[in-house]
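Participant: here is a sequence with its predicted model. Questions after.
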Amino acid sequence: MSYSIGQVAGLAGVTVRTLHHYGRIGLLEPQGRTGSGYRQYAERDLDRLRHILFYRELGFPLEEIATILDDPGADTRAHLRRQHELLTGRIGRLHTMIEAIEKEMEADSMGIQLTPQEKFEIFGPNYSEDYETEAEQRWGDSEAWRQSQQRAGKLTKQQWIEIKESTDDLNRRLAEAMTSGAAADSPAAMDLAEEHRRGIEMFYDCSYAMHRGLGDMYVADERFTRTYDEVAPGLAGWLRDAIHANASRHEA
């Protein structure tokens, strides 16, 4: 079966102009022609175009793509293996970036006062200061924000490292409790929720009502949900329920 240039453009989601360009530079030049001289693309041409667009999406220059595809030692299976490896590597890097950003978002809400270099060192190479602006816009007028700025400003770099390690350890124990089958309103879960609240009080006074609100935010804001659910699927909702149960226990 053969396809016209318009049909190929529609199938691949590219413009006819792009296909003409690929033809001019010898990257994709179909051998088929109609009686009127119009290009006709065969199945093998569509396969080549798919590989071109994949490598293009990953940022490869057209010249390098041509070299890769014209390698006589590489068949379709070799290209698929290579593409799988490239995608797997990219996914891993993206997950690392997401984790670093989400940790930074949570830290920003606490009012971290570190130099950019220290933030890169503690939170990873994908640190961005954009989230500090968001945190200030959301909570800048609150007493909690003012307290967090004052208290966080007195912490040293080593103290921040210890806080991060302590937070990671608490998240691990929360996940272990949940996955072991502990109910969110069990004494063990509520004790962990109380430890979570006291950790927040290092930065600002966190009443049980405020803690309830934070728990709700962990579920309502998908960015916080991902932060906890990356530790263990469902952890954000379980922690929210444990926070509510602990608040009810202390407010009774």
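Facilitator: Right, received. Where do you want to start?

Participant: from here on, just use CA atoms for contacts and neighbour counts.
Facilitator: Noted.

Participant: what residues sit buried inside stretch 198-206?
Facilitator: Arg198, Gly199, Glu201, Phe203, Tyr204, Asp205, Cys206 (16 or more other C-alpha atoms under 10 Å).

Participant: can you name the residues that contact the first one?
Facilitator: Okay, so that is Arg198. Cys206 (C-alpha atoms under 8 Å, 6 or more residues apart in numbering).

Participant: tell me where the protein has helices.
Facilitator: 5-12, 16-24, 43-57, 62-69, 76-108, 116-123, 130-139, 143-152, 157-179, 187-200, 208-220, 222-231, 235-251 (DSSP state H).

Participant: now do the third one against helix 16-24: the angle between them, please.
Facilitator: Orientation check (axes from the mean of the first three to the mean of the last three C-alpha atoms, to 10 degrees): helix 43-57 against helix 16-24 gives 100 degrees.

Participant: and what of the fourth one?
Facilitator: Relative orientation of helix 62-69 and helix 16-24, computed by the same axes, to 10 degrees: 60 degrees.

Participant: just give me the neighbour total for Ala247.
Facilitator: Neighbourhood size, Ala247 [other C-alpha atoms under 10 Å]: 21.

Participant: circling back: okay, the helices of the chain in TSV with distance to Gly32 next?
Facilitator: Output for the helices of the chain, formatted as TSV (distance: least, C-alpha to C-alpha, whole Å):
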stretch	distance to Gly32
helix 5-12	11
helix 16-24	13
helix 43-57	10
helix 62-69	20
helix 76-108	21
helix 116-123	55
helix 130-139	53
helix 143-152	68
helix 157-179	60
helix 187-200	68
helix 208-220	56
helix 222-231	50
helix 235-251	57
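
Participant: next one for the comparison:
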Amino acid sequence: MPEVTDVDGLTVGQVSARLGVTVRALHHWDEIGLARPSLRTAAGYRLYTAADLERLHRIVVYREVGLGLDRIGAVLDDASADVPGALRAQKSQVAERIERLKQLSAGLDRMIDAHERGLLLTVEQQAAIFGPEWDPDWPAKARRRYGPTTQWQQYAERSASRTPEEWQAVADTVAALDRALGEAMDAGVTAGSPQAHRLVGRHREVFAAYFPLTRQMQVCLWRMYEDDPGFAAHYDGVRPGLAAWFRRIVDADARAHGIDPDTATWE
């Protein structure tokens, strides 16, 4: 801080330059009675004395350690004020903010990792949760293919905050849906039936663990599932022909809601 001199009669601009605070701040402190210039010229301009400058110096010091203006006023004007106590309380608040910032930093690291890696699980955790057939390279492949999309960003945001236990719950829910689809196919559930529509809706709800899925997107997704050998093999492993069967159900549900499956787009 600039050294305080005994020169009286400093203008607000001169004080601003000496203490490194804005003229606006000085005017505000004057308005609220925290630091008012003691002198006034014949023309009505206010001037700061050496004593005023010393008070401003202390205000700047206390403000830099984070005390609020009300608290600073109490410290300066109340002779019985517990200044060490006020500073200790401020230090405690600073420590809390530091801890919150550390947590924020850790959260940002996870978010960055999730956007870059997709899945914040070790290979061992992935195998334990998703089964031995799971391809641990899938997240990297998916990012290369879908990285620029909104859906990848939504998936990453969910992944960043998800624990292994929560991923296990997602995997269990998906497995339960697969079983329900297989059982419905065995039971002869037909496309367009109320039960079929409920299964299609349930699939969208379950899939929301990754990103929100519209009916049009669902049509496109199951078109891909049926055509992609890996996905088709998974569903046909649940029941032979399940991928094609469920695509027919999804298409029928889309038609029931005014969507032409043949022209559906990813939106």
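Facilitator: Right, received. Where do you want to start? Given the structure is predicted, the values throughout are model-derived calculations rather than measurements.

Participant: and the TM-score between these chains?
Facilitator: The TM-score (TM-score structural alignment, normalised by the length of structure 1) is 0.53; 143 aligned residues with a C-alpha RMSD of 1.9 Å.

Participant: among the helices of structure 1, which is nearest Arg33 of structure 1?
Facilitator: In terms of C-alpha to C-alpha, the element of the helices of structure 1 nearest to Arg33 of structure 1 is helix 5-12, at 10.7 Å.

Participant: buried deepest among the helices of structure 1, which one?
Facilitator: helix 235-251 (a mean of 21; mean count of other C-alpha atoms under 10 Å).

Participant: so what touches that helix?
Facilitator: 174-175, 178, 184-185, 189-191, 193-194, 208-209, 211-212, 215-216, 218-219, 224-226, 228-229.

Participant: try it again with 6 Å
Facilitator: 184-185, 189-190, 193, 208, 212, 215, 218-219, 225, 228-229 (C-alpha atoms under 6 Å, 6 or more residues apart in numbering).

Participant: between the residues you listed, which is nearest Ile68 of structure 1?
Facilitator: Among the contacts of helix 235-251 of structure 1, and counting by C-alpha to C-alpha, the member closest to Ile68 of structure 1 is Asp229, at 39.2 Å.

Participant: so what does the closest one match up with in structure 2?
Facilitator: For Asp229 of structure 1, the aligned position in structure 2 is Asp236, judged by TM-score structural alignment.

Participant: what's the nearest residue to that match if we skip its chain neighbours?
Facilitator: Leu242 (5.3 Å; C-alpha to C-alpha, 6 or more residues apart in numbering).

Participant: next: Ala242 of structure 1.
Facilitator: Ala184 (4.5 Å).

Participant: so how far is Val231 of structure 1 from the one you found?
Facilitator: 17 Å (C-alpha to C-alpha, to the nearest Å).

Participant: can you check Arg77 of structure 1 too?
Facilitator: Distance from Arg77 of structure 1 to Val231 of structure 1, by C-alpha to C-alpha: 35 Å.

Participant: now Tyr218 of structure 1
Facilitator: In terms of C-alpha to C-alpha, Tyr218 of structure 1 sits 13 Å off from Val231 of structure 1.

Participant: now stretch 71-88 of structure 2: which residue numbers in structure 1?
Facilitator: Aligning stretch 71-88 of structure 2 against structure 1 (TM-score structural alignment) gives no matching residues.

Participant: ends of that stretch, what's the gap?
Facilitator: For stretch 71-88 of structure 2, the end-to-end distance is 13 Å (C-alpha to C-alpha).

Participant: and what of stretch 59-69 of structure 2?
Facilitator: This stretch, stretch 59-69 of structure 2, spans 8 Å end to end (C-alpha to C-alpha).

Participant: roughly how far does Arg151 of structure 1 sit from Gly111 of structure 1?
Facilitator: Arg151 of structure 1 is 9 Å from Gly111 of structure 1, by C-alpha to C-alpha.

Participant: re earlier: the residue nearest to Ala242 of structure 1 maps to what in structure 2?
Facilitator: So Ala184 of structure 1 corresponds to Ala191, using TM-score structural alignment.

Participant: again, but for Arg24 of structure 1
Facilitator: Under the alignment (TM-score structural alignment), Arg24 of structure 1 pairs with no residue of structure 2.

Participant: now swap in Arg197 of structure 1 and tell me
Facilitator: For Arg197 of structure 1, the residue aligned by TM-score structural alignment is Arg204.

Participant: tell me the contacts of that match?
Facilitator: Leu213.

Participant: one more: Ala232 of structure 2?
Facilitator: Per C-alpha under 6 Å, 6+ apart, neighbours of Ala232 of structure 2: Tyr225, Glu226, Ala243.

Participant: over to Ala114 of structure 2?
Facilitator: Contacts of Ala114 of structure 2 (C-alpha under 6 Å, 6+ apart): Ala156, Ala160.

Participant: helix, strand or coil for it?
Facilitator: helix (DSSP: H, G, I helix; E, B strand; the rest coil).

Participant: distance of it from Gly201 of structure 2?
Facilitator: Distance from Ala114 of structure 2 to Gly201 of structure 2, counting by C-alpha to C-alpha: 28 Å.

Participant: one more: Asp253 of structure 2?
Facilitator: To Gly201 of structure 2, Asp253 of structure 2 is 9 Å away according to C-alpha to C-alpha.

Participant: one more: Ala89 of structure 2?
Facilitator: As for Ala89 of structure 2, its distance to Gly201 of structure 2 is 54 Å (criterion: C-alpha to C-alpha).

Participant: now the residue most central in space within structure 2. Nearest residue, chain neighbours left out?
Facilitator: Nearest to the mean C-alpha position of structure 2, counting by C-alpha atoms, centre = their mean, stands Glu157 at 7.3 Å. Nearest residue to Glu157 of structure 2, sequence neighbours excluded (C-alpha to C-alpha, 6+ apart): Met111, at 6.6 Å.

Participant: likewise for Asp205 of structure 1?
Facilitator: Using C-alpha to C-alpha, 6+ apart, the closest residue to Asp205 of structure 1 is Ala144 (6.7 Å).

Participant: pretty sure that neighbour is touching Cys206, no?
Facilitator: No - counting by C-alpha atoms under 6 Å, Ala144 of structure 1 does not reach Cys206; the two are 8.0 Å apart.

Participant: so what does Arg248 of structure 2 match up with in structure 1?
Facilitator: So Arg248 of structure 2 corresponds to Asp241, using TM-score structural alignment.
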